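Q: Pasting a predicted model and its sequence here:
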Amino acid sequence: MKKYPNPKEQPSSTNAGKQETDSKSGSFFEVVFKIVRKIPRGRVTSYGAIAEASGIRLTARMVGWAMNGAGRVKPAVPAHRVVNSKGILSGKNFFATPTLMQELLEQEGIIIKEDKIANFKDVFWDPGAKTRKDSKKVL
């Protein structure tokens, strides 16, 4: 039976949630954080795209859970660049202020209207794309 991490445990950068996938990839938190750190400035991706790119059968919900703990790890994880599959800033309430996620994205040139990325298809970055480094394909 597969064990899932306890959501009440605090993740850390060295042993995030103690959920090991195998000795090479580390915990699912570490895999998610590694992918999120690759998102280029001025681009965003979705929880589902990260889950698919992880290669460890994550769900989008598990990626969201990892993003909730991203503020406590080093090196920093740009969690503000992760949105839902429609471009909505669904994680905004998990930042220090409800407007911080939007402010960080706008500082990178991303246009936000009513808690949604206006040009989502144009700024979407696909972490699973192998053919083009800077893919805009929406999953």
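A: Yes, it's here.

Q: Going by C-alpha atoms from here, please, whenever you check contacts or count neighbours.
A: Fine.

Q: Centroid-nearest residue for this structure?
A: Closest to where the C-alpha atoms of the chain average out (CA atoms, centre = their mean) is residue 82, at 4.3 Å.

Q: The structure to be compared is supplied as follows:
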Amino acid sequence: MTPFTERTIGIIRDIPKGKVMTYGQIARLAGSPRAARQVVRVLHSMSEKYSLPWHRVVNSRGEISIQDEETRCQQILLLKLEGITFEGNKINLKSFGYQPEWWGAFGEY
């Protein structure tokens, strides 16, 4: 497993209930700012094996990117069960976005 993949798994695991992070945010934290698609790959291939809270990862606009309707509905339901609300099709990242304390001044919303 690459160091980027290990860091990505750790970051996703640490997203608390009721909060979300973006693919790009996770990529930056994991050390590769342009690797948002690699975060998608990690989520797709390792969520089940590592019990990752995959549903807490959204795109940079606060939208769900999953195209499969059943999985999309499952993600919406899981987020709502954690108290996350939607404004239309979007999650307000200022309200529900997670920025780890150790990230300091590098976070963006």
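A: Structure's in. What do you need? None of these values were measured; they are calculated from a predicted model.

Q: separation between the residue nearest to the centre of structure 1 and residue 65 of structure 1?
A: 12 Å (CA to CA, to the nearest Å).

Q: Is the residue nearest to the centre of structure 1 in contact with residue 49, as I believe?
A: No - using CA atoms under 8 Å, residue 82 of structure 1 makes no contact with residue 49, being 9.6 Å away.

Q: Let me see the contact set for residue 88 of structure 1.
A: Going by CA atoms under 8 Å, 6 or more residues apart in numbering, residue 88 of structure 1 touches 115, 116, 117.

Q: export these to a markdown table and tack on secondary structure, neighbour count and distance to residue 40 of structure 1?
A: Written out in a markdown table, the entries for these read as follows (DSSP: H, G, I helix; E, B strand; the rest coil; neighbours: other CA atoms under 10 Å; distance: CA to CA, whole Å):
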| residue | secondary structure | neighbour count | distance to residue 40 of structure 1 |
| --- | --- | --- | --- |
| 115 | coil | 15 | 21 |
| 116 | strand | 17 | 19 |
| 117 | strand | 23 | 16 |
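
Q: Shared with structure 2, which of those?
A: Retained in structure 2: 115, 116, 117, out of the contacts of residue 88 of structure 1 (criterion both residues aligned by TM-score structural alignment, their matches' CA atoms under 8 Å).

Q: aligned partner of the second one in structure 2?
A: Structural alignment places residue 116 of structure 1 opposite residue 90 in structure 2 (criterion: TM-score structural alignment).

Q: Excluding chain neighbours, what is closest to residue 71 of structure 1?
A: Closest residue to residue 71 of structure 1 in three dimensions, ignoring its sequence neighbours and counting by CA to CA, 6 or more residues apart in numbering: residue 77, at 7.0 Å.

Q: Looks to me like that neighbour is in a helix.
A: No - following the definition DSSP: H, G, I helix; E, B strand; the rest coil, residue 77 of structure 1 is coil and is not counted among the residues of a helix.

Q: which residues touch the counterpart of residue 65 of structure 2 in structure 1?
A: When the two structures are superposed using TM-score structural alignment, residue 65 of structure 2 falls opposite residue 90 in structure 1. When contacts are counted by CA under 8 Å, 6+ apart, residue 90 of structure 1 touches 83, 84.
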